[in-house]
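K.L.:
quick check, what structure comes out for this input:
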Amino acid sequence: MSEASETGGAKPRLYHAPPSYYSMIARLALAEGGVPYERVFVDIHFRLSQEQPDYVRLNPNMTVPTLVLADRVLDQSRDIAEYAFGVNEATVGAEAKAWLDLHYALPIEELTFGLFLARSRLARIMVPKVLARVHRHLLKHAAETPDLAAVYRARAEVFAKRLRIFDPAAAGPLAERRRAQAIDILERMERALSDGRATLTPPAYGVADTILTVFLARVAFVGLGAEISGRPALERYWRAMQARPSFAVADIWTRAHILRMLKGILFDRA
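P.N.:
Next up is the predicted model:
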């Protein structure tokens, strides 16, 4: 993980991983909110940089994104998105809050990996091995870093739970449950947008549009793009969201870019 300049008075620093779902939410929100920031690449796949003690002290959840501000650290994509738009839980508005609550009720990793496991025999072999490897690393960090031992053990328990959730024998039912949940969100979006509105919470583009745009990108990424194109109002909205300059600036992934991901890992930069 390459370290950028310290914050004191400088631009906020965003620790992120390009293909990470929640990193994309943060990047898109910051782009739409016009917030200048400095990007710091975190290799969450090979070097497992999110487990290094310096990063753990910033974000004990060992997740991305993390936004370091002059006066605080935000380690949840929802908080970062609300910060970028200058709103918070109390001021975001009832309609936008309902969309955010609906979105964050879906465990997006269970949609992504549930479908991946259900479709791929190789994934059913490799995913449990990768999860077990991370679990071992976390326990090793706990033994080697006494002041963070409790944090590492708590995170290890998260991965022990994931090993149970992503049991290959249960991949089919898991994928179907999360697919149904995702399609319910798409259907709700279709109904809302069918009155011709340009954004989810008129009159202007807002935080709900940012988060649901990334959700649509993930729907396309996991091979469910037909569920968007089969809904005319949603398809119109999706095309409009992709045409916004922020979509390219924020580097929103609608498909895997293996070579780009490897380049980022090898050269340790976004």
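K.L.:
for the rest of this, base every contact and every neighbour count on C-alpha atoms.
P.N.:
Fine.
K.L.:
wait, doesn't Pro18 sit right on Met24?
P.N.:
Yes: judged on C-alpha atoms under 8 Å, Pro18 makes contact with Met24 at a distance of 7.0 Å.
K.L.:
so what sits against both of those two?
P.N.:
Asp251 (C-alpha atoms under 8 Å, 6 or more residues apart in numbering).
K.L.:
please give me the structure for this one as well, since I'd like to look at both together:
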Amino acid sequence: MNQASNQLELLNAASSYYSMVARLALVEADIPFYNHMLDIHFAKQQLSDRYRELNPQMTVPTLRAENLLLTSSKDILQWAACQAGASWMDSDISLTLLINELVSNHYLISIEDLTFGKWLSSNKLLAFVFPRMLASTVTRLENQLESVDSLSPVDIIALKNKAQLNRSRLAYFTEGSQKQKLEDMRLKWSNYLHTIPLIESNQFIFGDRFSSIDVVLAVLFARLTMINETSLIDRPDLQNWWGRVQLRGSLRVADLWMRMQRRRLLLTAWKARNTVIN
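P.N.:
Sure, this is the predicted structure:
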């Protein structure tokens, strides 16, 4: 797809959970977009000066067009729901508050803590490498802060916040009982899934149309599948819903990862680092 100046551009990463939320939201809302992949693992393009100008949080995804700039998957999801109109259940004002609450509560729980907690507990090499990658990121951010004379106050705050976030993540994955933390994360996600209303047969969560919470749960279940944590999906209605949703072509178009694809991870990272963030 060739990028036009007035075309929606989604800056994201192939394996990123929140990028998948944005991609699926746009696909399900039938919104065309240019898929601009970034390398967030090796080249760490999200930490570049140009990307920070667009998204001070230095996270993916970011959605932009001539008169639009959204810097979180939650905002992109909400915008897509508005664009989808009556084709999504979000348009039913009697459901708006409940859908928004379920989506917001999803964002209160860290999927990355569950993901990496699971991987670090079962992969000694990753358990050795990952903390060092986080420490390297902190060092890189601190080095960027040393050029304080050329940074704006907004840049300084953004870099300090990002460095502190990575310090916190480093502490989380290196201090205390990792086994207990993993169990705590499992419990949080299990409790969350039990707040989802009972789903009727052959329906989506709130009826015969998709909604924001269907988007979020589809990505969540894809991640639980990828990290072998589908035992958390212990309700038959949720299992049946997931079986139906997997038949939708949108999951393929949006490139939801249900298994770790190491070769694709390296390939997309290699291609991404050769693209320019304008």
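K.L.:
to what extent is Ala81 of the first structure buried, counted in neighbours?
P.N.:
The local packing of Ala81 of the first structure (other C-alpha atoms under 10 Å) involves 26 other residues.
K.L.:
give the helix, strand or coil label for the alignment partner in the second structure of it.
P.N.:
Matched to the second structure by TM-score structural alignment, Ala81 of the first structure sits across from Leu77. State at Leu77 of the second structure, reduced to three classes by DSSP: H, G, I helix; E, B strand; the rest coil: helix.
K.L.:
for burial, what's the neighbour tally of the nearest residue in space to Leu77 of the second structure that is not next to it in sequence?
P.N.:
Computed as C-alpha to C-alpha, 6 or more residues apart in numbering, the closest residue to Leu77 of the second structure that is not its neighbour in sequence is Ala25, at 5.6 Å. Number of residues near Ala25 of the second structure (other C-alpha under 10 Å) recorded here: 28.
K.L.:
and for Leu151 of the second structure?
P.N.:
Around Leu151 of the second structure there are 15 other residues, counting by other C-alpha under 10 Å.
K.L.:
same question, the one 4 residues further on
P.N.:
Burial of Asp155 of the second structure, expressed as a neighbour count using other C-alpha under 10 Å, amounts to 18.
K.L.:
my guess is it contacts Gln57. True?
P.N.:
No: assessed by C-alpha under 8 Å, Asp155 of the second structure is found out of contact with Gln57, at 10.1 Å.
K.L.:
any idea how far Val64 of the first structure is from Val214 of the first structure?
P.N.:
15 Å (C-alpha to C-alpha, to the nearest Å).
K.L.:
looking at those two, which is more packed in?
P.N.:
Taking neighbours as other C-alpha under 10 Å, Val64 of the first structure and Val214 compare with Val64 leading, 26 against 23.
K.L.:
pretty sure the match of Ala81 of the first structure is touching Ala22, no?
P.N.:
Yes: taking contacts as C-alpha under 8 Å, Leu77 of the second structure lies within contact range of Ala22: 6.1 Å.
K.L.:
please, which helix or strand holds the alignment partner in the first structure of Ser15 of the second structure?
P.N.:
Ser15 of the second structure maps onto Pro19 in the first structure, with residues paired by TM-score structural alignment. For Pro19 of the first structure, there is no host helix or strand (DSSP states H and E).
K.L.:
picking that back up, show me the contacts for the match of Ala81 of the first structure.
P.N.:
By C-alpha under 8 Å, 6+ apart, Leu77 of the second structure lies in contact with 21-22, 25-26, 212.
K.L.:
now, the residues you listed that are in helices?
P.N.:
Among the contacts of Leu77 of the second structure, the ones falling in helices (DSSP state H) are 21-22, 25-26, 212.
K.L.:
got a markdown table for those, with distance to Asn2 of the second structure too?
P.N.:
Listed next are those as a markdown table, based on distance: C-alpha to C-alpha, whole Å:
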| residue | distance to Asn2 of the second structure |
| --- | --- |
| Val21 | 23 |
| Ala22 | 20 |
| Ala25 | 21 |
| Leu26 | 17 |
| Ser212 | 28 |
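K.L.:
of those residues, closest to Gly85 of the second structure?
P.N.:
Closest approach between those and Gly85 of the second structure, by C-alpha to C-alpha: Ser212, at 11.6 Å.
K.L.:
does the closest one touch Asp90 like I think?
P.N.:
Yes: using C-alpha under 8 Å, Ser212 of the second structure makes contact with Asp90 at a distance of 6.9 Å.
K.L.:
what touches both of those two?
P.N.:
Listed contacts common to Ser212 of the second structure and Asp90 are 81, 99; contacts here mean C-alpha under 8 Å, 6+ apart.
K.L.:
ok, which stretches of the stretch 101-250 of the first structure are helices?
P.N.:
108-119, 121-144, 149-165, 171-193, 207-221, 226-229, 232-243, 245-249 (DSSP state H, counting those that start in this stretch).
K.L.:
most packed of these?
P.N.:
helix 207-221 (a mean of 22; mean count of other C-alpha atoms under 10 Å).
K.L.:
which residue numbers in the second structure go with it?
P.N.:
Counting by TM-score structural alignment, helix 207-221 of the first structure corresponds to 212-226 in the second structure.
K.L.:
how big is the offset of the matching stretch relative to the first structure?
P.N.:
For stretch 212-226 of the second structure, the mean deviation from the first structure after alignment is 0.8 Å (mean C-alpha distance after the TM-score superposition for the first structure).
K.L.:
how about residues contacting that stretch?
P.N.:
With contact meaning C-alpha under 8 Å, 6+ apart, stretch 212-226 of the second structure is reached by 17, 20-21, 24-25, 77-78, 81, 88, 90, 99, 102-103, 106, 115, 204-205, 230, 232, 242, 245, 256-260.
K.L.:
how much distance is there from that stretch to the middle of the chain?
P.N.:
Distance of stretch 212-226 of the second structure from the chain centroid (C-alpha atoms, centre = their mean, to the nearest Å) equals 10 Å.
K.L.:
for stretch 107-117 of the second structure, same thing?
P.N.:
10 Å.
K.L.:
what range in the first structure does that stretch sit on?
P.N.:
Stretch 107-117 of the second structure covers residues 104-114 of the first structure once aligned (TM-score structural alignment).
K.L.:
and the gap between Lys160 of the second structure and Pro56 of the second structure?
P.N.:
To Pro56 of the second structure, Lys160 of the second structure is 11 Å away according to C-alpha to C-alpha.
K.L.:
same check, this time on Asn161 of the second structure
P.N.:
9 Å.
K.L.:
do Trp241 of the second structure as well
P.N.:
37 Å.
K.L.:
same question for Met260 of the second structure.
P.N.:
Distance from Met260 of the second structure to Pro56 of the second structure, by C-alpha to C-alpha: 28 Å.
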